[in-house]
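Chemist: give me the fold of what follows.
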Amino acid sequence: MFGDLGGMMSKLKEAQQKVEETKTRLNSVLVDEVAADGKLKITLTANREIKSISIDETLLNDAEELEDYLIIALNKAIEKASDINEAELAAAAKSGMPNIPGMGF
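Modeler: Below you'll find the model as predicted:
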């Protein structure tokens, strides 16, 4: 019994390590979102850290319009990054989980 428990604990530690490695790797996965016919570009990591925002000068004339474009583009970029993040972390966790009957992994 304890041998199986030790094996399961080892598998859980492996799963945790894979998740941490995946989190680190997701810092280098970049997500781009473009708005306003290419006049606004946002880049963030799959961990949802903003890396850059590029704004064409023509958008600087209308603050309200710029704010609207920023909100739309940021929300889309964050949604894309979140989807990637969740899928990758779930796959990493699942791949390292021990086979526990009845757990559905």
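Chemist: from here on, contacts and neighbour counts on C-alpha atoms
Modeler: Noted.
Chemist: next one: the longest helix along the chain to chain centre, how far?
Modeler: As assigned by DSSP state H, the longest helix anywhere in the chain is helix 63-96. Relative to its chain's centre, helix 63-96 lies at 6 Å (C-alpha atoms, centre = their mean, to the nearest Å).
Chemist: buried ones in it, by neighbour count?
Modeler: Neighbour counts over helix 63-96 (16 or more other C-alpha atoms under 10 Å) mark 66, 69-70, 73-74, 76-78, 80-82, 84-85, 88-89, 92-93, 96 as buried.
Chemist: by contact count, what packs against that helix?
Modeler: Here helix 63-96 touches helix 2-26, strand 30-35, strand 40-45, going by 3 or more C-alpha pairs under 8 Å, 6 or more residues apart in numbering; DSSP states H and E.
Chemist: now that helix and helix 2-26, what's the angle there?
Modeler: Computed with axes from the mean of the first three to the mean of the last three C-alpha atoms, to 10 degrees, the direction of helix 63-96 lies at 150 degrees from that of helix 2-26.
Chemist: second input sequence below; structure requested for side-by-side comparison:
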Amino acid sequence: MFGDMMGMMGKLKEAQQKVEATKKRLDTVTLEETSPEGLVQVNITANREVKEIKIDDSLLQDKEQLEDYLVLTVNKAIEKATRVNETELAAVAKEGMPNIPGMDSLFK
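Modeler: Model (predicted):
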């Protein structure tokens, strides 16, 4: 019984280390989102840190339009980064989890 418990604890610790390593790796994964007309481009990491925003000069004349494009494009970039982040972390967590009856449905 205690051997099984120690084995599970070891697997949980290993899974936690893999999750932390994946989080660090996701800092290096850069995603790009561009507005429909290509006037705003946002580069963001898979950990949802905005790295760069490029704005077409034509938007500098209309503050309200620029704000709208920024909000739209940044939100889409965050959604994309969140999907990548959650998919990667869920895969690592599921891979490292010990086989505990009833827990498998939590990671589907």
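Chemist: work out the TM-score between the chains.
Modeler: Overlay of the two chains. TM-score (TM-score structural alignment, normalised by the length of structure 1): 0.95; 105 aligned residues with a C-alpha RMSD of 1.0 Å.
Chemist: can you tell me what part of structure 1 stretch 48-65 of structure 2 aligns to?
Modeler: Here stretch 48-65 of structure 2 aligns to structure 1 at residues 48-65, judged by TM-score structural alignment.
Chemist: what's the end-to-end length of the matching stretch?
Modeler: 24 Å (C-alpha to C-alpha, to the nearest Å).
Chemist: what's the burial count for the residue lying closest to residue 56 of structure 2 once chain neighbours are set aside?
Modeler: Nearest-residue entry for residue 56 of structure 2: residue 39, 4.9 Å, with adjacent residues in sequence omitted and distances by C-alpha to C-alpha, 6 or more residues apart in numbering. Residue 39 of structure 2 is flanked by 17 other residues according to other C-alpha atoms under 10 Å.
Chemist: and residue 39 of structure 2, what is it in contact with?
Modeler: 55-56, 58-59, 69 (C-alpha atoms under 8 Å, 6 or more residues apart in numbering).
Chemist: max pairwise distance over those residues: which two?
Modeler: Distance extremes for the contacts of residue 39 of structure 2: the farthest pair is 58 and 69 at 12.1 Å, using C-alpha to C-alpha.
Chemist: apart from its neighbours in sequence, what residue is nearest residue 30 of structure 2?
Modeler: Leaving aside its sequence neighbours, residue 30 of structure 2 sits nearest to residue 45 (C-alpha to C-alpha, 6+ apart; 4.4 Å).
Chemist: do you know how far the one you found is from residue 85 of structure 2?
Modeler: 9 Å.
Chemist: need the residues touching each of these two.
Modeler: With C-alpha under 8 Å, 6+ apart, residue 45 of structure 2 and residue 85 have common neighbours residue 26.
Chemist: please report how far the residue nearest to residue 56 of structure 2 lies from residue 65 of structure 2.
Modeler: Using C-alpha to C-alpha, residue 39 of structure 2 is found at 11 Å from residue 65 of structure 2.
Chemist: can you get me the start-to-end distance on stretch 57-71 of structure 2?
Modeler: Using C-alpha to C-alpha, one end of stretch 57-71 of structure 2 lies 17 Å from the other.
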